[in-house]
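Asks: my questions concern the predicted model and sequence given below.
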Amino acid sequence: MTSGALPEAGAPLAPEVLSQLARKYRTLAELRRARAAGEAIPERAVFRALAGEFPGALNELDNLPLDEIERRHDALARALAGGVEERWMAWMHGYHALMRAALYVKIRVARRQELSESEAAALAERAARHAGVAVDAAFVIAAKTPPDGRLNRLVLGRLAALSGASPAEIRGTLFPRRPAQAG
C-alpha cells in the first residue's frame, strides 16, 4: 500500500511516495513491453495486486501509450534525484490514496440503507488508516452514493478541492484518452 498523507498543495512528496510511483510506472512499462512481445498474460493476481496498491493503474496500463508511461517513470526518477516534481505526481498519489479509501468504504456500505453520522465517522477513521489518507464522515457518506454513481467523480472532486485544479484538468492529466487506432 502506498503510504504518506497527501501533502499540502505545492509541498514536496516524500521520497518513499516518489519511489512507489516510479515502481508502479516501471511495472506498467514491463507489462506493456511483455504484451507487445507476445509473452503470456500474467496471472490475475498480478493485476489484482497492482490495482489494490494503485487503484487506476490498470486504466493507465490499458490506455496510456508506452512512451507516456516511460516519460512518467523518468520524471519520477529525476524528482527522486532532486529534480523538479511535476504537479501530476501529487495528483496521482492523491488519486490512488483517495480511491483506496473510497473503495474501502464502498464495499462496507453498499448494501446499507442507513448510515449514521457516528458510523460514518468511525468508518472514515478505518478507511483513513487503510488508505493512508485523511477522509471524513462527509467523504464516507458521499462514497455511499457518489456523484452519478461514480467513485471516480468523488475522488477527482476531492482532489480538486485539495489542489485548486479542476476535476477535468486532473482527470485529463492523469488519465488522458488514448487516440483512436487507425485501421
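Replies: Yep, that arrived. Numbering: from 1, shown residues only.
Asks: C-alpha from now on. contacts and neighbour counts both.
Replies: Fine.
Asks: residue 171 contacts residue 154, correct?
Replies: No: with contacts counted by Cα atoms under 8 Å, residue 171 stays clear of residue 154, the gap being 11.8 Å.
Asks: now for residue 44, how many residues are close by?
Replies: Neighbourhood size, residue 44 [other Cα atoms under 10 Å]: 8.
Asks: just residue 87 next, same as before
Replies: Residue 87, neighbours per other Cα under 10 Å, totals 15.
Asks: now residue 32
Replies: Neighbours of residue 32 using other Cα under 10 Å come to 17.
Asks: tell me which element it is part of?
Replies: Element membership for residue 32 (DSSP states H and E) is helix 15-36.
Asks: wouldn't residue 70 be in contact with residue 25 here?
Replies: Yes: if you go by Cα under 8 Å, residue 70 and residue 25 touch, sitting 7.0 Å apart.
Asks: let's bring in a second one:
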Amino acid sequence: MVSLDVEDAIRRRRMHREFTDDPVPRPLLRRMAWAAARAQQARSGIRHIVIVDDPRILAAARQVLPGFLTNAPAMLVLGTDLERAKQVLGPKGVEVATRIDVGAACAHLALFAQTAGLGICTITSWAEPAVQTLVGLPPQLRADVTVAVGFVTPTPPPAPRGFTTPLHHNRFGIDWEESDD
C-alpha cells in the first residue's frame, strides 16, 4: 500500500481500460470492497457487493455487458437491496439516496485503488437483467454499477489543467471568478 495525498490522488484519478495480466489477490479485492463499504450509506444493510474474479464470469461479462470493454481480471458489482431500502428510506429514498450512495462508493474505490497500485473503470453501459443473471442477484437486489479492477501499467500523472467545470457564485449565471469577494 502506498500513502497518497488526497489532492494528488484526486488529480491523478482516471478510468483505465487496459490492465496487466496479473490477477488481483483476493485479500486486495476484499480491501477494495471494504473501501466501497466505507462510503456513505443512507442506512446500513442496503448496499451489497459482489466480487467477481472467475475468468469464466468475466468472459461472459465481456459478451453481455456492452461497456465492459476491458481486459480487467476482476470486477465489483455494487447493488441495492430495494426491499430494505424501501422499508427504511421510503420510495423517494430508494431512487435518490441509493444512487448518491453508490456514487460515493465508486469515488472511494477510485481513490483507494491508487493506494494499492490498481486501476478501475466504472462501467455504465449494461442492462440490469444481464448483470443480475451474470452474478446471480435475487430479484430484490438492483445492480447499480459494475467496476472493472486490475493492475495497470504506471503512467505519468495528467498535466495540470484549470478548473473546467462551470462554477457559479451564489446564483446560477454569476461566474465565480468574476464575482465580488
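Replies: Nice, I can see it. As the structure is a prediction and not an experimental result, all values here were calculated from the model.
Asks: TM-score for these two?
Replies: Remark: TM-score between the superposed chains equals 0.25 [TM-score structural alignment, normalised by the length of structure 2]; 81 aligned residues with a Cα RMSD of 5.9 Å.
Asks: just checking, what packs against the helix holding residue 32 of structure 1?
Replies: helix 57-63, helix 66-80, helix 87-109 (3 or more Cα pairs under 8 Å, 6 or more residues apart in numbering; DSSP states H and E).
Asks: how about the helix or strand harbouring residue 130 of structure 1: buried residues?
Replies: Taking DSSP H and E as the definition, residue 130 of structure 1 sits inside helix 117-131. Going by neighbour count (16 or more other Cα atoms under 10 Å), the buried part of helix 117-131 of structure 1 is 120-121, 123-128, 131.
Asks: right, and the helix or strand after the longest helix along structure 2?
Replies: Ordering each helix of structure 2 by length in residues (DSSP state H) puts helix 97-115 first. For helix 97-115 of structure 2, the succeeding helix or strand toward the C-terminus, using DSSP H and E, is strand 118-123.
Asks: downstream of that next one, the next helix or strand is which one?
Replies: helix 128-135.
Asks: by how many degrees do the longest strand seen in structure 2 and strand 118-123 diverge?
Replies: In structure 2, assigned by DSSP state E, the strand with the most residues is strand 141-151. Orientation check (axes from the mean of the first three to the mean of the last three Cα atoms, to 10 degrees): strand 141-151 of structure 2 against strand 118-123 gives 140 degrees.
Asks: which other helices and strands does strand 141-151 of structure 2 contact?
Replies: strand 74-81, helix 97-115, strand 118-123, helix 128-135.
Asks: mind running it again at 10 Å?
Replies: helix 26-37, strand 47-52, strand 74-81, helix 82-95, helix 97-115, strand 118-123, helix 128-135 (3 or more Cα pairs under 10 Å, 6 or more residues apart in numbering; DSSP states H and E).
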